[in-house]
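Visitor: coordinates only, sequence not included:
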């Protein structure tokens, strides 16, 4: 059998996607690096070349999915042409940014996935910090808001939403309305 050579980024993504598929089908605990390599029909060492452990591979998959979601959110948030008020009013658009038609979503939102979902949520928050901070600084410089402590406000705006976003007793529309209303109140806009 001929050896198939792929670009490192392509191979890494293939390993991540295969791992997520097997994590979804068999569960994280019951999936090994050996299982992933066998499923891909490659040597186990190839997986270890990119990921030193199953835990590192899983963390990388969560990081990849978080970045994918943040990239989608950035199209709304990271826009110097919009006012902060306009950005806040578009919060409902990215409340439903995740779709349940991919395995990354299914792994992070399954019945037994609370810890995984929490890890994803925190990773998204971490990745949003510089984007939101930049927008708050821009709004401050334009005189749209008058906030002396942008760092604290940034962290509060991002991590403070988690309590609302994780609620199961209200719809996504209600979540969006509550977040939008509170952020507008907080920013006095």
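Guide: Sure thing, it's come through. Note that this is a predicted model, so its numbers are computed, not measured. Numbers count the residues shown, from 1 in each chain.
Visitor: drop to CA atoms for contacts and neighbour counts, all remaining ones
Guide: Fine.
Visitor: give me the most central residue, the protein.
Guide: The residue lying closest to the centre of the chain (CA atoms, centre = their mean) is residue 66, at 2.3 Å.
Visitor: and for the spatially closest residue to it that is not a sequence neighbour, the neighbour number?
Guide: Distances taken as CA to CA, 6 or more residues apart in numbering put residue 124 closest to residue 66, at 5.2 Å, once the chain neighbours are dropped. Applying other CA atoms under 10 Å, we find 21 other residues in the vicinity of residue 124.
Visitor: want to compare, so here's the second one:
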């Protein structure tokens, strides 16, 4: 039975999402998507005029905003942990936000790690800057960092980049089931925040 146009369009988008995740935007060609779909490149272009348009339907601005908000909220929750707020509710919040990240793992990897050549190429940097602003606004700093504001910012930037890299490695564990990926990322995240931010007195 012939597939409806909408079904074909959705199948192209799903295939493109997987290839953007595996290869990145820059290295993925429309011919790669066509080959994976077992259809001609010309047929792909009847649905999407170019790769940019296809990418924009796969990774929408709403998706990017939602993921960015989730990551920043996760950072805010970590701040609450370091400020000594209710541990149980904080654990619940961390698990909720990480579940969102894992459920959208391909989109997260593309946005933070594989959007070279696209408008979101610097999105990772802008998210990190927002997290640093959040941390600075609370006055949180590790006990072994001096009073220099610039040193504290550079310290946070390096540490946050490291946490991003570790979580991205967990998200890319393609042999893991969805639940295994979640448990792995949760364990990695809790290990990282415990290791890097074990002592955060109020500044």
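Guide: Received it, and whenever you're ready, just let me know what you need. For clarity, every value in this text was computed on a predicted model and none was experimentally measured.
Visitor: quick TM-score on the pair, please.
Guide: The TM-score (TM-score structural alignment, normalised by the length of the first structure) is 0.52; 150 aligned residues with a CA RMSD of 4.7 Å.
Visitor: returning to that earlier point: contact partners for the residue nearest to residue 66 of the first structure?
Guide: Contacts for residue 124 of the first structure (CA atoms under 8 Å, 6 or more residues apart in numbering) come out as 66, 67, 69, 70.
Visitor: want to try a markdown table for the residues you listed, with distance to residue 54 of the first structure and secondary structure as columns?
Guide: Converted to a markdown table, those look like this (distance: CA to CA, whole Å; DSSP: H, G, I helix; E, B strand; the rest coil):
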| residue | distance to residue 54 of the first structure | secondary structure |
| --- | --- | --- |
| 66 | 18 | helix |
| 67 | 20 | helix |
| 69 | 23 | helix |
| 70 | 24 | helix |
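Visitor: which positions within stretch 73-82 of the first structure qualify as buried?
Guide: Of the residues in stretch 73-82 of the first structure, 73, 76, 77, 78 count as buried by neighbour count, 16 or more other CA atoms under 10 Å.
Visitor: right, and the helix or strand after the helix or strand harbouring residue 10 of the first structure?
Guide: Using DSSP states H and E, residue 10 of the first structure sits within helix 8-26. The helix or strand immediately downstream of helix 8-26 of the first structure is helix 33-40, counting by DSSP H and E.
Visitor: now do that following helix: which elements does it pack against?
Guide: helix 8-26, helix 44-50 (3 or more CA pairs under 8 Å, 6 or more residues apart in numbering; DSSP states H and E).
Visitor: how distant is the longest one from the center of its chain?
Guide: Averaging C-alpha coordinates over helix 8-26 of the first structure and over its chain gives two centres that are 17 Å apart (CA atoms, centre = their mean, to the nearest Å).
Visitor: that helix packs against which elements?
Guide: Counting by 3+ CA pairs under 8 Å, 6+ apart, helix 8-26 of the first structure packs on helix 33-40, helix 54-77, helix 103-109.
Visitor: what's in contact with that helix?
Guide: 28, 30-31, 36, 39-40, 47, 50, 57-58, 60-61, 103-104, 106-107.
Visitor: looking at the helices and strands packed on helix 8-26 of the first structure, which is closest to residue 176 of the first structure?
Guide: helix 54-77 (14.0 Å; CA to CA).
Visitor: and the closest one, what's buried?
Guide: Neighbour-count burial for helix 54-77 of the first structure [16+ other CA under 10 Å]: 54, 57-67, 69-70, 73, 76-77.
Visitor: so the residue nearest to the centre of the first structure makes contact with residue 122?
Guide: No: judged on CA atoms under 8 Å, residue 66 of the first structure makes no contact with residue 122 at a distance of 9.1 Å.
Visitor: re earlier: would you list the helices and strands packed on helix 8-26 of the first structure in JSON lines and tack on distance to residue 94 of the first structure?
Guide: Formatted as JSON lines, those follow (distance: least, CA to CA, whole Å):
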{"stretch": "helix 33-40", "distance to residue 94 of the first structure": "33"}
{"stretch": "helix 54-77", "distance to residue 94 of the first structure": "6"}
{"stretch": "helix 103-109", "distance to residue 94 of the first structure": "15"}
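Visitor: closest one to residue 146 of the first structure among those helices?
Guide: Here helix 54-77 is closest among those (CA to CA), at 19.0 Å.
Visitor: which element follows that closest one toward the C-terminus?
Guide: helix 84-89.
Visitor: now tell me what touches that following helix from outside.
Guide: 76, 77, 135, 136, 139, 144, 180, 183, 184, 189.
Visitor: can you name the next helix or strand after that helix?
Guide: Criterion used, DSSP H and E; the element after helix 84-89 of the first structure is helix 91-95.
Visitor: just to revisit the earlier point, secondary structure added to the contacts of helix 84-89 of the first structure, as a markdown table?
Guide: What follows is those, written out as a markdown table (DSSP: H, G, I helix; E, B strand; the rest coil):
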| residue | secondary structure |
| --- | --- |
| 76 | helix |
| 77 | helix |
| 135 | helix |
| 136 | helix |
| 139 | helix |
| 144 | coil |
| 180 | helix |
| 183 | helix |
| 184 | helix |
| 189 | coil |
